[in-house]
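Asks: Predicted model, plus sequence, below.
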Amino acid sequence: MAIRNFSVIAAACENFGIGVNNKLPWRLKNEMNYFTRITSSTQDNSKRNVVIMGKNTWLSIPEKYRPLEGRINFVVSRSIKDKPDKLDGLFKDLQTALEAASSSDKVENIFIIGGEQVYRESLNFPECHKIYLTIIDAKFDCDTFFPKFDEQLFKEIDELGVSKEIQEENGLKYTFHVYERQK
């Protein structure tokens, strides 16, 4: 089964930290709105986007926000045996989840939304086409990290609808970056 191009989306602080104790170390409402807009927007109103995440990312989403609204939610886990009711798909590995998302004609875009292990694995797929990375201009004590990636392979691009301006919220500055895999 062919895998379609997909994107990775994350927010990380200066040391590439993305979480601590299975929680985000910051509260940035506007950054979260950006995440929702990017992962929810489709050109074709009859289609939806898939968000693929690991078990810990799924469990870190407050229950009242699970599943992520307006998106098809897939979880990759070897330890969850039975699919939770609210979940659209449960898969033993990332390859199978990507194949399932790629095979549906109801899916427009596929996004990997965490955590560390799923990000690391996804960056090795040749179909990993874009990285949407918010960089927070601060250091946080984290126990999970966004993997370093080859900036020769993934070049930063300007993307319509993604601001290059420095954002500021709750005393924190951050910037949005989009990287695209070079052929």
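Replies: Arrived safely.

Asks: CA atoms for contacts and neighbours, from now on please.
Replies: Noted.

Asks: Setting aside sequence neighbours, what's the nearest residue to Asn5?
Replies: Excluding the flanking residues, the one nearest Asn5 by C-alpha to C-alpha, 6 or more residues apart in numbering is Glu127, at 4.4 Å.

Asks: quick one: the one you found and Arg181, what's the gap?
Replies: 9 Å (C-alpha to C-alpha, to the nearest Å).

Asks: out of the two, which sits in the busier spot?
Replies: Arg181 (19 against 16; other C-alpha atoms under 10 Å).

Asks: Check the gap between that one and Thr42 for me.
Replies: Taking C-alpha to C-alpha, one finds Arg181 at 21 Å from Thr42.

Asks: ok, the residue most central in space within the chain - contacts?
Replies: Nearest residue to the geometric centre of the chain (C-alpha atoms, centre = their mean): Ile113, 2.2 Å. Residues near Ile113 by C-alpha atoms under 8 Å, 6 or more residues apart in numbering: 8-10, 51-53, 57, 119.

Asks: Comparison target below:
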Amino acid sequence: MSRVLNCIVAVCPDGGIGYKGDLPWHPTRLNNEFKHFRRLTVTRTPGAEDKQNVVIMGRKTWNSIPEKNRPLNDRINIVLSRQLEAPPSGAHHLARDLPSALRLLDGPEGLLADQVWLIGGSSMYSEVMETPCPRRLFVTRILKQFPSDTFFPDISPAQFRLLPEYPGVSSELQEENGIQYRFQVYQSLDP
């Protein structure tokens, strides 16, 4: 089965997605942006109410989530790590790499999985950008620059097109705590 791989990310103008193990704008909270992330990653396809969505993340992304919020509720949490021998406390599964995580979904666990969401970090995003399969990028464009040490790869117009609209995703300018941002959705040009 060819699954759509959904990436979700919030980026600064220079592509920054992290700084010292946290979001670049930390400690400022963007609660509505978090609600957007949660709504998208939890909402299942109509008719798949008996399944759960999957969130796949690298070990550093897992560690950046406050312990009280791990695992991400109502989602199957898969952590990628070549160093760990067992899933971190609270995670549902451990995989060595993205292909291994996707193979988990084709086994018995696959019967319980609806949508697949890749939530970070940088190397996983880079790998997905080059994976020949249907992909969607849900990008929150933070319209203010913050110091960053981790970056999202460039989105190639030869591989992705910006959709003019997407169901359930606002095209209006958002603002919280003096920070403006916009939601965008890109679709891969794969056949």
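Replies: Sure thing, it's come through. Predicted model only: the values in this text are computed from it and were never measured.

Asks: about what we covered before: what's the farthest-apart pair in the contacts of Ile113 of structure 1?
Replies: Val8 and Thr57 (13.8 Å; C-alpha to C-alpha).

Asks: Please identify which of the two sits among more neighbours.
Replies: The residue with more neighbours, out of Val8 of structure 1 and Thr57, is Val8; 24 against 19, by other C-alpha under 10 Å.

Asks: That one looks like it's in a strand, true?
Replies: Yes: judged by DSSP: H, G, I helix; E, B strand; the rest coil, Val8 of structure 1 forms part of a strand.

Asks: My read is that it contacts Phe111, right?
Replies: Yes: Val8 of structure 1 lies in contact with Phe111 (C-alpha atoms under 8 Å); the separation is 5.4 Å.

Asks: What's the local residue count around the closest residue to Asp14 of structure 2 other than its chain neighbours?
Replies: Closest residue to Asp14 of structure 2 apart from its sequence neighbours, by C-alpha to C-alpha, 6+ apart: Gln145 at 7.2 Å. Number of residues near Gln145 of structure 2 (other C-alpha under 10 Å) recorded here: 15.

Asks: any idea what Gln145 of structure 2 aligns with in structure 1?
Replies: Using TM-score structural alignment, the equivalent of Gln145 of structure 2 in structure 1 is Lys139.

Asks: What separation is there between Ile136 of structure 1 and Gly161 of structure 1?
Replies: Counting by C-alpha to C-alpha, the gap between Ile136 of structure 1 and Gly161 of structure 1 amounts to 19 Å.

Asks: who has more neighbours, these two?
Replies: More crowded of Ile136 of structure 1 and Gly161, by other C-alpha under 10 Å: Ile136, with 25 against 7.

Asks: Relative to Phe149 of structure 1, how far out is the more buried one?
Replies: 17 Å.

Asks: where do the strands sit along structure 2?
Replies: Assigned by DSSP state E, structure 2 shows strands spanning 5-11, 16-18, 52-58, 75-80, 93-95, 113-118, 135-142, 150-151, 160-162, 174-176, 179-188.

Asks: Give the other helices and strands that the shortest one contacts.
Replies: Helices and strands touching strand 150-151 of structure 2, as assessed by 3 or more C-alpha pairs under 8 Å, 6 or more residues apart in numbering; DSSP states H and E, comprise strand 16-18.

Asks: Quick check: the strand it packs on compared with structure 1, mean distance?
Replies: The superposed strand 16-18 of structure 2 is, by mean C-alpha distance after the TM-score superposition for structure 1, a mean 0.4 Å from where its aligned residues fall in structure 1.

Asks: neighbours around His93 of structure 2, how many?
Replies: 17.

Asks: Map it onto structure 1.
Replies: Aligning on TM-score structural alignment places His93 of structure 2 opposite Gly89 in structure 1.
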